[in-house]
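> Just to be clear, the model below is a prediction. Sequence and coordinates:
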Amino acid sequence: MSHSLILTNVKVVTATEVFDGTVVVENGRILRIDQGVTSLAHAVDGGGDYLLPGLVELHTDNLEKHFAPRPGVRWPARSAVMTHDAQIVASGITTVFDALSLGDVMDDSNRLRYLQDMVDALDEAREAGVYRADHLLHLRCEVSYEGLPDLFGVMADHPMVHLVSVMDHSPGQRQFVREDKYRQYYQGKYGLSEQQMEDFILSQKANSEKFSSQYRRTVVDACRHRGIPLASHDDATQAHVAEACSDGMTIAEFPTTEAAAKASHEAGLKVLMGAPNVVRGGSHSGNVAASALAEIEVLDILSSDYYPSSLLDGAFRLSRENAAYTLPRAIDTVSRAPARSAGLTDRGEIAQGQRADLVLARADTLSPVIRQVWREGERVF
């Protein structure tokens, strides 16, 4: 661990303001934050770029694509994990919740086939001390999947598990209220014929009817007993939000309607939306746009979801396109807000005593350019 580090001539972005200053790090923690520039010879000159807190990513399935980069290709596990880790850090993310799906709409999907391999590889890399970012686990529980209780029973007590979400991706509700979008997505993903798609829809609706309510209760009760933070997923109605509040959720992931997002925010749940939604200008599923939620100031957290570099890009775009989201507030959506909502109080902001997870970024072009990244005072990029 680094014993001392001084970063100067930087635009320091705290939780409330931006100023030209100097940050002093001692033994992996932020010791002091000063206005102005120091002339000490061993200080790192930031060239006037932004100094940001390390980003905190709560929901990314980026690891999966490195295990299966092409159809029929299974990449070696250790290499897949380390490539994922490098991409995460290069995107300014110093704490990542790797989202692993417990259940899927297809029994033979890669995310199920490689689940244990991914967990084993993550464990091995942690034990070897080779990570650049801090890796934690987010268990995405597909409550309409028949085998969920067995998978959850194996994974619930894993020491890296710090977040659990409950999902139901069956057609006609939540993410896929519009069945045409459901057909477009899954026919494109799996190459199903019209008849296969009809059978698939009937099967998914039946599974949801049979398992979802019971399995949701099982997962929620187990997490509350263990003190694991919970997230709802794809809430669309007031009833969904009421259920999430009753279940003790702290995060509302990807609400699909403005009404659900507003109700969640007002109830104290942190509303999480996809940074790709901000960068692209809308939802690929035809649901509410993140920008619309920013307009009514109920957007609390951004997640890179499937595209790691979108996280910082999305935050800067948010600050440029919406006057209510000053740069400190926009950066909060990718740092302090996600950290606190998942129970992490030692990171996510540039403040005395916090972990020295820091990002130096240049933002004089349309998309920010990440120049350097430190985790607990050690340079990792």
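Great, that's in hand. Keep in mind the model is a prediction, meaning the values are calculated, not measured. Residues are numbered from 1 along each chain as shown.

> For the rest of this, base every contact and every neighbour count on C-alpha atoms.
Noted.

> Show the contacting residues for A99.
Residues near A99 by C-alpha atoms under 8 Å, 6 or more residues apart in numbering: 58-61, 137-140.

> What is the nearest of these to T94?
L58 (11.3 Å; C-alpha to C-alpha).

> So that closest one, which state does it fall into?
Here L58 is recorded as strand under DSSP: H, G, I helix; E, B strand; the rest coil.

> any idea how far it lies from V25?
From L58 across to V25, the span is 26 Å (C-alpha to C-alpha, to the nearest Å).

> In the stretch 51-200 of the chain, mark out all the helices, start to finish.
Using DSSP state H, counting those that start in this stretch, the helices of the stretch 51-200 of the chain run over residues 62-67, 77-90, 110-113, 115-128, 148-155, 179-190, 194-226.

> try this one next to it:
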Amino acid sequence: MLAPAMVDIHGDAFERQLMPRPGVLLPTEAALLETDRQLAANGIATAYHALTLSFEPGLRSVATGREVVAALAALAPRLTVENRVQLRWETFCFEALPLIEEALAGPLLPALAFNDHMTMAVLDASCALQDRPFDHDPAFPVTDMHGSAFAAKMETRAKRSGMAAADFTALMREIWTRRAEVPAVIALAGERARAVGAPMLSHDDSQPETRSFYRGHGARISEFPMNLAVAGAAREAGDWIVVRAPNAARG
């Protein structure tokens, strides 16, 4: 029987199955089986689980990502829909590269999405997030990472990671020191993905320059462009554009 179905290219639902409450992690296989059943019930035939690979411990860590990739492979005969992953890679997380390479060599080709929530997190409050400069601009306006406002901003992330707020802000300061190395690591990851023909996306682009940078590495999908200028630049270059409902509602 043939029936119409949907493809979800950025699905976060599995995170809620893994961690239904802050600090409560359920067994990975049980969470993925439940997610699979929900996908089928909602008419989704192919899902790219947005698997964040971050320097944060906990839910979005590389260790959790490795567990999810392994569990999906082990559960394959029992799954009712096609479960793929979008490797939602935080570009400051160099530790994720081995897992990215392993996933790219797997039986179901993943997508690779370039995310830079690190740079967004340290943006000075005087600049609107959707208008921020190119993330690798040497003049990027950075907040005081030792100030109370930054510490308060990091509280939610710290809770998700299972860390004390002070320890998490210290981790953020440490990771920020990697900034000069990030472009080279992005180039390496892009090379690996291009070699196997994996689709690539850049996430939350705020400048046409940002879109151009990632396009140069093979990312021809602009995922959630943050303003019309970026979306227009993407369209002019022939890129695919993905916009979700919350972004559209925000304008």
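Perfect, I can see it now. The structure displayed is predicted, hence computed values, not measured ones.

> After superposing, what score do the chains get?
Remark: TM-score between the superposed chains equals 0.77 [TM-score structural alignment, normalised by the length of structure 2]; 227 aligned residues with a C-alpha RMSD of 3.0 Å.

> May I see the helices of the stretch 51-200 of structure 1 organised as a markdown table, with distance to K11 of structure 1 and mean neighbour count added?
Listed next are the helices of the stretch 51-200 of structure 1 as a markdown table, based on distance: least, C-alpha to C-alpha, whole Å; neighbours: other C-alpha atoms under 10 Å:
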| stretch | distance to K11 of structure 1 | mean neighbour count |
| --- | --- | --- |
| helix 62-67 | 30 | 21 |
| helix 77-90 | 20 | 20 |
| helix 110-113 | 41 | 17 |
| helix 115-128 | 33 | 16 |
| helix 148-155 | 42 | 15 |
| helix 179-190 | 43 | 14 |
| helix 194-226 | 40 | 15 |
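
> out of the ones you listed, which comes closest to A263 of structure 1?
Closest to A263 of structure 1 of the helices of the stretch 51-200 of structure 1 is helix 194-226 (C-alpha to C-alpha; 20.5 Å).

> Centre of the chain to that closest one, how far?
Remark: helix 194-226 of structure 1 is offset 23 Å from the chain centroid, using C-alpha atoms, centre = their mean, to the nearest Å.

> so is V23 of structure 1 in a helix, a strand, or just coil?
Reduced to three states by three-state DSSP, V23 of structure 1 is strand.

> and it, what pairs with it in structure 2?
Under the alignment defined by TM-score structural alignment, V23 of structure 1 is left unpaired in structure 2.

> helix or strand for the closest residue to V23 of structure 1 other than its chain neighbours, which one?
The shortest distance from V23 of structure 1 to any non-neighbouring residue, by C-alpha to C-alpha, 6 or more residues apart in numbering, is to I33 (4.6 Å). Per DSSP states H and E: I33 of structure 1 is located in strand 29-35.

> Name the residues of that strand that come out as buried.
Within strand 29-35 of structure 1, the residues that count as buried by 16 or more other C-alpha atoms under 10 Å are 29-31, 33.

> now do stretch 50-57 of structure 2
50-57.

> Looking at those residues, spot the one nearest A5 of structure 2.
For the buried residues of stretch 50-57 of structure 2, the nearest to A5 of structure 2 is A50 (19.3 Å; C-alpha to C-alpha).

> what do we get in structure 1 for the closest one?
Aligned counterpart of A50 of structure 2 in structure 1: A99 (TM-score structural alignment).

> Also V81 of structure 2?
Using TM-score structural alignment, the equivalent of V81 of structure 2 in structure 1 is A133.

> can you pull the contacts of its match?
85, 88-89, 93-96, 375, 380.

> Switch those residues over to CSV; also include distance to A261 of structure 1.
Compiled in CSV, the contacts of A133 of structure 1 are given as follows (distance: C-alpha to C-alpha, whole Å):
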residue, distance to A261 of structure 1
D85, 31
I88, 28
V89, 30
I93, 25
T94, 27
T95, 25
V96, 24
R375, 33
V380, 36
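
> Can you give me every residue that contacts G172 of structure 1?
178-179.

> any idea how far it is from L202 of structure 1?
11 Å.

> ok, P77 of structure 2 to L108 of structure 2 distance?
Applying C-alpha to C-alpha, the value for P77 of structure 2 to L108 of structure 2 is 13 Å.

> go on, I100 of structure 2?
The value you get for I100 of structure 2 to L108 of structure 2, if C-alpha to C-alpha is used, is 13 Å.

> and what of A30 of structure 2?
Distance of A30 of structure 2 to L108 of structure 2, computed by C-alpha to C-alpha: 21 Å.

> And A180 of structure 2, by the same measure?
Taking C-alpha to C-alpha as the measure, A180 of structure 2 falls 33 Å from L108 of structure 2.

> Equivalent analysis for L2 of structure 2, please.
Distance from L2 of structure 2 to L108 of structure 2, by C-alpha to C-alpha: 22 Å.

> what about those two, which has more around it?
Taking neighbours as other C-alpha atoms under 10 Å, L2 of structure 2 and L108 compare with L108 leading, 13 against 4.

> Touching, that one and Q86? I think so.
No. Applying C-alpha atoms under 8 Å, one finds L108 of structure 2 not in contact with Q86, separated by 11.0 Å.

> Identify the residue of structure 2 aligned to V271 of structure 1.
So, by TM-score structural alignment, V271 of structure 1 is matched to I241.

> Let me know the secondary structure of that match.
Per three-state DSSP, I241 of structure 2 ends up strand.

> ok, now which ones touch it?
Contacts for I241 of structure 2 (C-alpha under 8 Å, 6+ apart) come out as 221-225, 231, 234-235.

> Which of those ranks first by neighbour count?
S222 (28 neighbours).

> Surely that one forms part of a strand?
Yes. Assessed with three-state DSSP, S222 of structure 2 lies in a strand.
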